[in-house]
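> Quick check, what structure comes out for this input:
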Amino acid sequence: MYLRAREKSLIFIGLKFTVVLVNVVANILFIVKLKYGVSGIFAANAVSSAFALLILSPVIVRNFRPQVRKTTLFELLRFGLPYVPSGLAAVIMDLVDRFILQRLTDYTTTGIYSAGYKLGMFMALFVAAFRFAWHPFFLSVAKQENAKQIYSKVLNYFVFACSMVFLLISFFIDEIVRLRIFGFTLFGVSYWSSTRIVPVIMLSYLMYGIYVNFLIGIYLKKKTHVLPFITGTAAVINVLFNFLLIPQMGMMGAAWATLIAYFSMAAILYFVVQRWYYISYEWRKLTLLVFLSAAAFFLQRHLSFLLAPVPRLLLVLMLPVGLWIFGFFEPSAKRRILNYLAFWKR
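Presented below is the predicted three-dimensional model:
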């Protein structure tokens, strides 16, 4: 948190990458070599966390002094305690679909669904990277006169970037799961059918990213007390739609229930927070972006000549071209893009 607050993004990213690498090595050691089983996962997490603490110890010693102020402590608790029930609701949303799917179908279906859910992590990683950078950024510009305009533009470009990731992964997901590395594929043949849920799972993470964008007013106006209501409502919606859709649609029903829940969470937050901190988002541009992305997705699904890799890649690239033509990018952004392209032509 200190590195993010100080906008030390490169150090933060380097540390995160190193911790992940240590975690992977520790998992291999405890699970594969030492045969610890499931407990090896917890041991690996403990090792990677201890490593992060060790690396950050000089920063902690140099910059933090123990002080207890009752007023500050009260403010911290008032701001932070709502995250406990909110976090619990988030855990329920993340896990309940597989629990219900297992009860209503079988272990095989649940295993295939879990594999597809992991493939949706491509979008989850992108959203997580944005979230780490977003909090210190929006706090740093909050006092600027044009802060709300900046926040609106950020949402535009965030959804655009997510749309590009969505189309790329959706169009090439079959090649990704079949890719051989040292003679092994990413998933076994029996799990290849899980790719059909990946687009829906990625859209769920995109909606979570939009939810993260809408959190601005909650932080700036210190209204975290509403978060348990919002995430709790979304968790209930998730459970209800899982029970409603899984008997009819199987694992696709679980995926759609997840998307509906995350959409509901973002929508509820938007309408609640706009009362305290109104931001005029550019819904016309966002609607254009959604329309063109959906058109590209459905064209690829229904036109046979788009099955080849090159036409699929060209279709992905048509999204920014279409947005350019229809005015999604403002003149200043167009100039920066043209200057960037001119630089690479040299």
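> contacts, neighbours, all on C-alpha from now
OK.
> I'd guessed Ile218 sits against Gln274; true?
No. Using CA atoms under 8 Å as the test, Ile218 is too far from Gln274 to be in contact (9.7 Å).
> So for those two, which sits in the more crowded spot?
Neighbours per residue (other CA atoms under 10 Å) separate Ile218 from Gln274, with Ile218 holding more: 20 against 14.
> quick one, what contacts that one?
224, 273 (CA atoms under 8 Å, 6 or more residues apart in numbering).
> where's it, which helix or strand?
helix 216-220 (DSSP states H and E).
> Quick check: which element contains Arg103?
Arg103 is part of helix 83-104 when elements are defined by DSSP H and E.
> Could you do Thr287 as well?
Thr287 belongs to helix 283-302, assigned by DSSP H and E.
> can you list contacts of that helix?
156, 159-160, 163, 167, 171, 306-307, 312, 315-316, 319, 322-323, 328.
> Here is a second sequence; please produce its structure as well for comparison:
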Amino acid sequence: MGQLRSLAGQTAIYGVSSILGRVINYLLVGLHTAIFLPEQLGIVASLFAYTAIFLVIYTYGMETTFFRFAKDNLEKAYTSSCTVVIIISTVLSATIYFNSDFLAPLIGYPSAGKYIEWLAIILWIDAVLSIPFGRLRFENKAKKFASIKIANILINIGLQFFFLLIIPSLDSSFEVTIGSIFLANLIANALMVLMLYKEVIKIRFHWDKQVMQTVFSYSTPIFLMGLAGMMNEQLDKILIEHFLPDSYYKSMDSTAATGVYSQTFKLGVLMMLAVQAFRYAGEPFFFAQADDKKAPELFARVMHYFVIFGLLLFVLVSLNVDFIASIFLRQPEYRVALYLVPLILFGKLIYGVYLNLSIWFKITDKTRYGLYFSLIGLFVTLAGNVLLLPKIGLLGCAISIICCYLSMSLVCYIIGQKHFPIPYNFTKLIPYAITAVVLVYMGELYQHPNFTIDTTINIVCSILITIVLWVIEKNKLSAGKL
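Sure thing, here's the model as predicted:
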């Protein structure tokens, strides 16, 4: 009970900070969709998708590796992890920066050379700071971690409003371009180095061959797994450009469709935040509890409440997606794909289930299995998008997300029970899942023609659903089973 409350407390801090940060950051969705056309935001989405994939290469699995070895020797794990990340990041960023004009046409955006240079610097900063941020998590300094993340978001948003609204209002000759988005990110990320000053000055460059062999033997499968996993998350935004026929939608080409899809995808932010907050708090928690003989039962209870909370989010966001979209997607052309949001939410929930299931191969040092599962997911993602995009358009992306994480979860569960049995009670969760899907389907099927009345009904239903779920689970909570 105490361990679960501790995990819940840490998750709450990470979650509240992430939610607050993303809610504030969501102001940018409204700003961007009011100023830029879908095809312009399509370029932004594609470049940030490449950036997310490359960040995994830069960090080379060192964040998880740091957690694995920090409990034995914190300073040695910190120094070794930072050394590896700095070397990889410096080599890659220098290569990308000085070859930006060559790389830009290769990815389909010949005029994006300057943006790629800025992204190379952003990648270097993000990668090098990933281990100091990991140290904050390991030392349970969740409040400092959260404060810096929120400050970064506030600075980024402030700069973007300055570049996109304030300067143009003062100088009519100022040209508003998507470059302002990348420049604001660069400045905000650079300032994080100062915020992490105490952790940064503890970095020592040290290469111990024997230690590095151990580090790389653990981190390489984690890196490959992370790379495949990130490609699962970002590949659809890249593939739309190449496999969606320009003639599929009358109102937009493939670049514009990428912009619409990327903004629609952001409406699933609450589920993504829940999963992210759980990962931040859960990873150190699981490692800390791994040697406890009651760990399997504890992990099963964690899964139970994670799924229930995730299903509640799935229902609440899906029922109110039209209202949410009316606030953040300012131009009507961005709202043509709202039907995808429930599918995206459900896919991300399944990903959270996979993160729960995946703990067995991390604490048993069988990280190669994570690579195998991620490769299965990558194959499903790639095949699903390539086959479905030309036939059913953006719906193919959403279906591929669900199929990807479902296949990974099933295989991970089956194999995991043979190596580290955990008594998950999925039979109790299935009725919740079925009920959630039915509620969302009914909400889609029966919509009042008056937007205000429909929104009011959905909000009232959301409140009632939350109350009913709380009553159902109240006995377990009051009995001290959480």
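> And the TM-score, once the two are fitted together?
Superposed pair, TM-score by TM-score structural alignment, normalised by the length of the first structure: 0.83. Supporting alignment: 329 aligned residues with a CA RMSD of 2.9 Å.
> Just the residues contacting the next helix or strand after the helix holding Arg103 of the first structure, thanks.
Scanning forward in sequence from helix 83-104 of the first structure by DSSP H and E, the next helix or strand is helix 107-119. Under the criterion CA under 8 Å, 6+ apart, residues 98, 101-102, 187, 190-191, 193-198, 201, 251 lie in contact with helix 107-119 of the first structure.
> In PyMOL, select just the buried ones from these.
Selecting only the buried entries of the contacts of helix 107-119 of the first structure in PyMOL, with 16 or more other CA atoms under 10 Å as the criterion:
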select buried, resi 98+101+102+187+191+194+195+196+197+198+201+251
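> which one of the contacts of helix 107-119 of the first structure sits closest to Tyr278 of the first structure?
Among these, Ile201 lies closest to Tyr278 of the first structure (CA to CA), at 29.6 Å.
> Please identify the helix or strand for whatever residue of the second structure lines up with the closest one.
Alignment note (TM-score structural alignment): Ile201 of the first structure maps to Ile344 of the second structure. Using DSSP H and E, Ile344 of the second structure maps to helix 341-357.
> on average, how far is that helix from the matching bit in the first structure?
Superposing on the first structure and averaging over aligned pairs (mean CA distance after the TM-score superposition for the first structure), helix 341-357 of the second structure comes out at 1.2 Å.
> what distance separates that helix from the middle of the whole chain?
Helix 341-357 of the second structure sits 11 Å away from the centroid of its parent chain (CA atoms, centre = their mean, to the nearest Å).
> In space, what's closest to the residue positioned nearest the centre of the second structure - neighbours in sequence excluded?
Central residue of the second structure (CA atoms, centre = their mean): Met272, 5.5 Å from the mean position. Leaving aside its chain neighbours, Met272 of the second structure sits nearest to Lys348 (6.4 Å; criterion: CA to CA, 6 or more residues apart in numbering).
> where does the one you found sit relative to Met442 of the second structure, distance-wise?
According to CA to CA, to the nearest Å, Lys348 of the second structure stands 21 Å off from Met442 of the second structure.
> neighbour-wise, which of those two wins?
Just comparing Lys348 of the second structure and Met442: by other CA under 10 Å the higher neighbour count belongs to Lys348, 26 against 12.
> could you dump the contacts of helix 107-119 of the first structure to a markdown table with distance to Ser86 of the first structure?
Listed next are the contacts of helix 107-119 of the first structure as a markdown table, based on distance: CA to CA, whole Å:
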| residue | distance to Ser86 of the first structure |
| --- | --- |
| Arg98 | 20 |
| Leu101 | 23 |
| Gln102 | 25 |
| Phe187 | 33 |
| Ser190 | 36 |
| Tyr191 | 33 |
| Ser193 | 33 |
| Ser194 | 30 |
| Thr195 | 30 |
| Arg196 | 30 |
| Ile197 | 26 |
| Val198 | 26 |
| Ile201 | 21 |
| Met251 | 26 |
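> Distance check, Val61 of the first structure against Gly111 of the first structure.
Val61 of the first structure sits 45 Å away from Gly111 of the first structure, going by CA to CA.
> ok, now Phe214 of the first structure?
Phe214 of the first structure is 33 Å from Gly111 of the first structure, where distance means CA to CA.
> okay, the two: which has more neighbours?
Phe214 (24 against 17).
> Give the equivalent position in the second structure for the more buried one.
Aligning on TM-score structural alignment places Phe214 of the first structure opposite Leu357 in the second structure.
> Can you tell me the SS state at the nearest residue to its match once chain neighbours are set aside?
Of all residues not flanking Leu357 of the second structure in the chain, Tyr413 sits nearest, at 6.2 Å (CA to CA, 6+ apart). Assigned with DSSP: H, G, I helix; E, B strand; the rest coil, Tyr413 of the second structure falls in the helix class.
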